[in-house]
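**Student:** no sequence for this one, just the structure:
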């Protein structure tokens, strides 16, 4: 069996990687433990031994995604200067993170579409603390009359939507996070949106 070729240390990582890809592509509700086992080259019993059931694995995947995002945002915030234009650097870091980890926005997009409705606590556990962290940092450098909460949500909405749906070319083909040209266009667009929202001079050229 494939499981006999996988060491005890390697199996959990292989399972987690397969589960991340499937949950990102199909959502929690569309993924079965058997599908994860097959993608990992293991049997269901081996998956259960190493990680437990599907819910346990989903929680582990979402925890890992959260920790990766948290590390990037904390580092980006630590490097923020004092001017409002610094927010654009934070936007860039977030877009870069999503380009490098497209499974993360995909995982959260599935939840926006009512996936894994029986796992209801993740927004309070993961999303809200990250959101509050970014908003608190941004408030220190933008004018008081800016609704910074909606600015941050707008970046999240746009980036997750672009990552999932992309844009259509003349032939109806989708281009998103995997397409450097479209990522550059998207980044410039989001920077303009944020620049205009926080009142940076020359926002259209940001």
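**Tutor:** Perfect, I can see it now. Remember, predicted model here, so these are calculated numbers, not experimental data. Numbering: from 1, shown residues only.

**Student:** drop to CA atoms for contacts and neighbour counts, all remaining ones
**Tutor:** Fine.

**Student:** excluding its backbone neighbours, what's nearest residue 110?
**Tutor:** The shortest distance from residue 110 to any non-neighbouring residue, by Cα to Cα, 6 or more residues apart in numbering, is to residue 27 (5.6 Å).

**Student:** with residue 20 instead?
**Tutor:** Excluding the flanking residues, the one nearest residue 20 by Cα to Cα, 6+ apart is residue 61, at 6.0 Å.

**Student:** for the one you found, what are its contacts?
**Tutor:** With contact taken as Cα atoms under 8 Å, 6 or more residues apart in numbering, residue 61 is in contact with 16, 19-20.

**Student:** so which helix or strand takes in it?
**Tutor:** Element membership of residue 61 [criterion: DSSP states H and E] is helix 54-78.

**Student:** second structure follows, compare the two:
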């Protein structure tokens, strides 16, 4: 599944073939098909990543203090999680560009529960005019986008998302957005 997940995250579900998964794994196509169809393998990859993300968020939510400091901790930890698990943001970036469009229930199955959990953490922490669901969506979009592409367009010496200076700069920016909202 790991190799299939890497292929899906690098080139997308639509561009990945069973033959590519077979070649990457160094096994015959029949061995891959014994695991399942491409869609079943894709769902298994998403299931694994979703379970990992969900466990992380549940544990994190239990130790985030209320207020802006807690939101900074949440944002930093979530960004670190995305950088440590780059397949997750990459899969969703592909999805947001209409990859795997024939699979209709992905958002309901994977995204809605995560967004709801994050919105629950955000709810009531500050400005009542801030929609916690939209704030959670915005934070996830920013973290996923950064983890997927790093700093582009010549704003940094290196676009590498994991470069310590880039991570520091992005976290400072993320904190300033949180402070503006809350």
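**Tutor:** Alright, I've got the coordinates. Computed from a predicted structure; not experimentally measured.

**Student:** TM between them?
**Tutor:** The pair, once superposed, lands on a TM-score of 0.92 when counted by TM-score structural alignment, normalised by the length of the second structure; 182 aligned residues with a Cα RMSD of 1.9 Å.

**Student:** one step back: so where is the helix holding residue 61 of the first structure in the second structure?
**Tutor:** The counterpart of helix 54-78 of the first structure in the second structure, counting by TM-score structural alignment, spans residues 38-62.

**Student:** so which bits of the matching stretch are buried?
**Tutor:** 38, 41-42, 44-46, 48-50, 53-54, 57, 61 (16 or more other Cα atoms under 10 Å).

**Student:** before we move on, what about stretch 3-23 of the second structure?
**Tutor:** Buried residues in stretch 3-23 of the second structure, counting neighbours by 16+ other Cα under 10 Å, are found at 4-10, 12-14, 16, 18, 21-22.

**Student:** start and end residues in the first structure for that stretch, please.
**Tutor:** Using TM-score structural alignment, the residues of the first structure aligned to stretch 3-23 of the second structure are 18-38.

**Student:** give me the distance between the two termini of that stretch.
**Tutor:** Taking Cα to Cα, to the nearest Å as the measure, stretch 18-38 of the first structure stretches 9 Å from start to finish.

**Student:** quick one: it to chain centroid distance?
**Tutor:** 17 Å (Cα atoms, centre = their mean, to the nearest Å).

**Student:** element containing the spatially most central residue of the second structure?
**Tutor:** The residue lying closest to the centre of the second structure (Cα atoms, centre = their mean) is residue 89, at 3.3 Å. Secondary structure from DSSP H and E places residue 89 of the second structure in helix 87-96.

**Student:** touching that helix from outside, list them.
**Tutor:** Here helix 87-96 of the second structure makes contact (Cα under 8 Å, 6+ apart) with 5-6, 8-10, 12, 49, 82, 101, 144-145, 147-148.

**Student:** what's it aligned against in the first structure?
**Tutor:** Helix 87-96 of the second structure maps onto residues 103-112 of the first structure, going by TM-score structural alignment.

**Student:** for stretch 132-149 of the second structure, same thing?
**Tutor:** Mapped onto the first structure using TM-score structural alignment, stretch 132-149 of the second structure covers residues 148-165.

**Student:** next: stretch 107-116 of the second structure.
**Tutor:** Going by TM-score structural alignment: stretch 107-116 of the second structure matches residues 123-132.

**Student:** and the end-to-end length of that stretch?
**Tutor:** From its first residue to its last, stretch 123-132 of the first structure covers 12 Å (Cα to Cα).

**Student:** likewise for stretch 26-40 of the second structure?
**Tutor:** One end of stretch 26-40 of the second structure sits 20 Å from the other (Cα to Cα).

**Student:** in that stretch, what's buried?
**Tutor:** Buried residues in stretch 26-40 of the second structure, counted by 16+ other Cα under 10 Å: 32, 38.

**Student:** likewise stretch 145-161 of the second structure?
**Tutor:** Within stretch 145-161 of the second structure, the residues scored as buried using 16+ other Cα under 10 Å are 145-148, 150-151, 159-161.

**Student:** sorry, back to before: in strands, which of the buried residues of stretch 3-23 of the second structure appear?
**Tutor:** Counting by DSSP state E, no part of these is found in strands.

**Student:** quick one: those as a markdown table, columns for distance to residue 32 of the second structure too.
**Tutor:** Below are the buried residues of stretch 3-23 of the second structure laid out as a markdown table (distance: Cα to Cα, whole Å):
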| residue | distance to residue 32 of the second structure |
| --- | --- |
| 4 | 10 |
| 5 | 13 |
| 6 | 15 |
| 7 | 14 |
| 8 | 15 |
| 9 | 18 |
| 10 | 19 |
| 12 | 18 |
| 13 | 15 |
| 14 | 17 |
| 16 | 13 |
| 18 | 7 |
| 21 | 7 |
| 22 | 6 |
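
**Student:** which one among these gets closest to residue 178 of the second structure?
**Tutor:** Closest approach to residue 178 of the second structure among these (Cα to Cα): residue 9, at 28.6 Å.

**Student:** from residue 88 of the second structure, how far out is the nearest residue to residue 101 of the second structure once chain neighbours are set aside?
**Tutor:** Nearest residue to residue 101 of the second structure, sequence neighbours excluded (Cα to Cα, 6+ apart): residue 95, at 7.4 Å. Distance check for residue 95 of the second structure against residue 88 of the second structure: by Cα to Cα, it reads 11 Å.
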